[in-house]
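[1] mind folding the following:
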Amino acid sequence: MSNLKELRFYTTPSHDCSYLDERQATTLFLDPEVTVDHALYSQLSNFGFRRSGKHLYRPHCGDCNACIPIRIRADRATPTKSQKRILKRNAHLSCQRHPARYDESHYQLYQRYINSRHGDGDMAPPTPSQYESFLTSSWEFCHLYEFHDGDTLVAVSVTDQLEDGLSAIYTFFDPDLAKSSLGSYCILKQLELCRQLNMPYLYLGYWIKQCKKMSYKGKYRPLELLLDNQWMELR
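    Next up, the predicted model:
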C-alpha cells in the first residue's frame, strides 16, 4: 500500500462551483505523473477520491464540506418495492462489459443524453475530446458496461473495479426512455455485480444535500458517508 504522505497533490485555482450557486470550489488532484495501480486507486477511493479520465481528484474547498463521499453496502443492500419494479421493467436488457475505450456509438448516446438532460451544465455542448478526457481510460481496472434492448444500445455505465468494490463513475442513457428509470436500474445492476464479485461496496461519488440532482443517491440503503475521514452508516 502506498504512503500517501509521499505522493504529490495539486490544487486548482478557485472556480465557480458546478453544484451550488454562488459558491467557489477548489479541487485537489493527484500528480498526473504518479503511476496509478489498482492498489493506489483503491486506497485513494477509500479516502474519497474519484476518477475523471486519467486523473484522480477530490473536493478541497476550505470551509465548505457540502460534497460528501458516499458508498452503498452492496453485500447488505436489498431493493425497495419501487426498485424491484425497476428491475422487472428492465429485465429484458442484456449487459456486456468492455474496456473503457472510446466507442462512437457510446459517444453518440452520451451526446444525446447531455444535450437532453444537462444542456445547461458545464459538460455542454459535448464533444468527442471532452467525452474521452472525462470517461475513457487505459487502466485495466476501468470498464464500460453496455445495456442493450435487442440490438439497440440504451445505456452505458462507466464502472471501475476497486479492491473492495466497484466505483460508479458515470451513467448515460437514452433520454427518450425516461419512464424506464435506466439511471436507477444501472445502479441496481452494479450492486448485483458487486455481489457477484463478492465485493462489499458500490462507491457512488459525492452526495450534496442541497443539490436536487443528487437526491437520487439517498434512496439506497445501507448508505455510508465519509465524515472526518471515517466511513459512517447513515441512520
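[2] could you use CA atoms for every contact and neighbour count after this?
    Will do.
[3] burial measure for Q96, as a count.
    Neighbourhood size, Q96 [other CA atoms under 10 Å]: 10.
[4] show the contacting residues for the closest residue to W207 other than its chain neighbours.
    Counting by CA to CA, 6 or more residues apart in numbering, W207 lies nearest to I68, which is 5.2 Å off, once chain neighbours are set aside. I68 is in contact with 206-208, 225-227, counting by CA atoms under 8 Å, 6 or more residues apart in numbering.
[5] also this sequence, please, to line up against the first:
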Amino acid sequence: MTELARLKFYATQPHSCSYLPEEQATTLFLDPSQPMDVNVYADLSEMGFRRSGDHLYRPHCQHCNACVPARIPAARFAPNRQQKRILKRNADIQVIEARPAYNEEYFDLYRRYIEQRHADGDMFPPSRDQFSTFLVRDLPFSRFYEFRIDGRLVAVAVTDLLPNGISAVYTFYEPSEERRSLGRFAILWQITEALRLGLEAVYLGYWIKNCKKMNYKTQYRPIELLINQRWVALN
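    Sure thing, here's the model as predicted:
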C-alpha cells in the first residue's frame, strides 16, 4: 500500500444525485494537484474510488450509502448461459488497443450512444469538449479498446490497467446493434483480458440496488461488493 495518509481529499457541496433523484449527493475527490500515480490509483480503487477525467473520486454522502463499489474476481468468474451466447454472437469482433485520443469516429459513436441511450442523463447533450474532458486523458495506464466488425467501429471500452486489476471506466457503443449486447460483451472481454494479463479483478464502478440501470452488474458472478471496507461476495 502507498502512504495514503499523506494524501489530501476535498468534498463537494451537496448536489442532486444522478442516480437517485430524491437524494442529495456529496463527492469526495483526491486533491487534483496530486499527480495521477498508478499505484495510488490502485490503492484507492481498493477503497472504492473511481476515475473521471483527471479526477479520482468516490461518493461521500451523509445520509445515503446506496452506491456500493463492485468488482468481478476474474479468476473465479464463470459465464452463465446468456453470457456464453453473447460471447458466441460477437465472435466476429476484432479488438484493437489504442491510446486515448480524440477523433470524429470516436465522437460520432459516442454522440449516437448518448443521444439514443442516455438522453435523460447528465451527459446529454453530448459535446466534443465533454467527450475530451471525460475520456480523452493522456495517462500511461489508460487505453481505448476499439471493437470493430469488418473495420467498422461498434464500441469503445475506455479502460485503465492497474497493478491490481482493470478499471472499466466507460464503454460506449453502437445503439443500433442491440442484438449483440455490446455493453455486456465489453465487460466479458475485459474479464478475459484481466485473466490474460494476470490481473485480479475488473472494477465496475458503483452498484445501486434500487437503480434499474445498475442491475446488469450483478449478472456477473461471482461479484464482490465493498461493504464496511471489506470486499464481500454477493450471494
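[6] what TM-score do we get after superposing?
    The TM-score (TM-score structural alignment, normalised by the length of structure 1) is 0.98; 235 aligned residues with a CA RMSD of 0.8 Å.
[7] that older thread, what is the nearest of the contacts of I68 of structure 1 to R76 of structure 1?
    Nearest to R76 of structure 1 among these is L225, at 15.6 Å by CA to CA.
[8] distance of that closest one relative to H38 of structure 1?
    Counting by CA to CA, to the nearest Å, the gap from L225 of structure 1 to H38 of structure 1 is 23 Å.
[9] any idea how far E192 of structure 1 lies from R235 of structure 1?
    When E192 of structure 1 is compared with R235 of structure 1 (using CA to CA), they lie 23 Å apart.
[10] between these two, who's got more neighbours?
    Shown here are E192 of structure 1 and R235; by other CA under 10 Å, E192 has more neighbours (17 against 7).
[11] what residue in structure 2 is paired with that one?
    Aligned counterpart of E192 of structure 1 in structure 2: T192 (TM-score structural alignment).
[12] what sits against its match?
    Neighbours of T192 of structure 2 in contact, by CA under 8 Å, 6+ apart: A74.
[13] for it, which three-state class applies?
    Of the three states, T192 of structure 2 takes helix according to DSSP: H, G, I helix; E, B strand; the rest coil.
[14] strands - which of the contacts of I68 of structure 1 land there?
    Judged by DSSP state E, the contacts of I68 of structure 1 include 206-207, 225-227 as members of strands.
[15] out of those, which are buried?
    206-207, 225-226 (16 or more other CA atoms under 10 Å).
[16] got CSV for those, with distance to L177 of structure 1 too?
    Converted to CSV, those look like this (distance: CA to CA, whole Å):
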residue, distance to L177 of structure 1
Y206, 25
W207, 25
L225, 31
L226, 33
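[17] and of these, the nearest to A74 of structure 1?
    Distance to A74 of structure 1 across these (CA to CA) is lowest for L225, with 14.2 Å.
[18] counterpart of the closest one in structure 2?
    Under the alignment (TM-score structural alignment), L225 of structure 1 pairs with L225 of structure 2.
[19] host element of the residue nearest to the spatial centre of structure 1?
    The centre of structure 1 sits closest to I169, judged by CA atoms, centre = their mean, with a distance of 2.3 Å. I169 of structure 1 belongs to strand 165-173 when assigned by DSSP states H and E.
[20] neighbouring contacts of that strand?
    Outside strand 165-173 of structure 1, the residues that touch it by CA under 8 Å, 6+ apart are 50-51, 109-110, 113, 135, 154-161, 182-183, 186-187, 190, 194, 199-205.
[21] in helices, which of those fall?
    Using DSSP state H, 109-110, 113, 135, 182-183, 186-187, 190, 194 are the members of these that sit in helices.
[22] of these, which is the most crowded?
    Most surrounded of these: other CA under 10 Å gives C186, at 26 neighbours.
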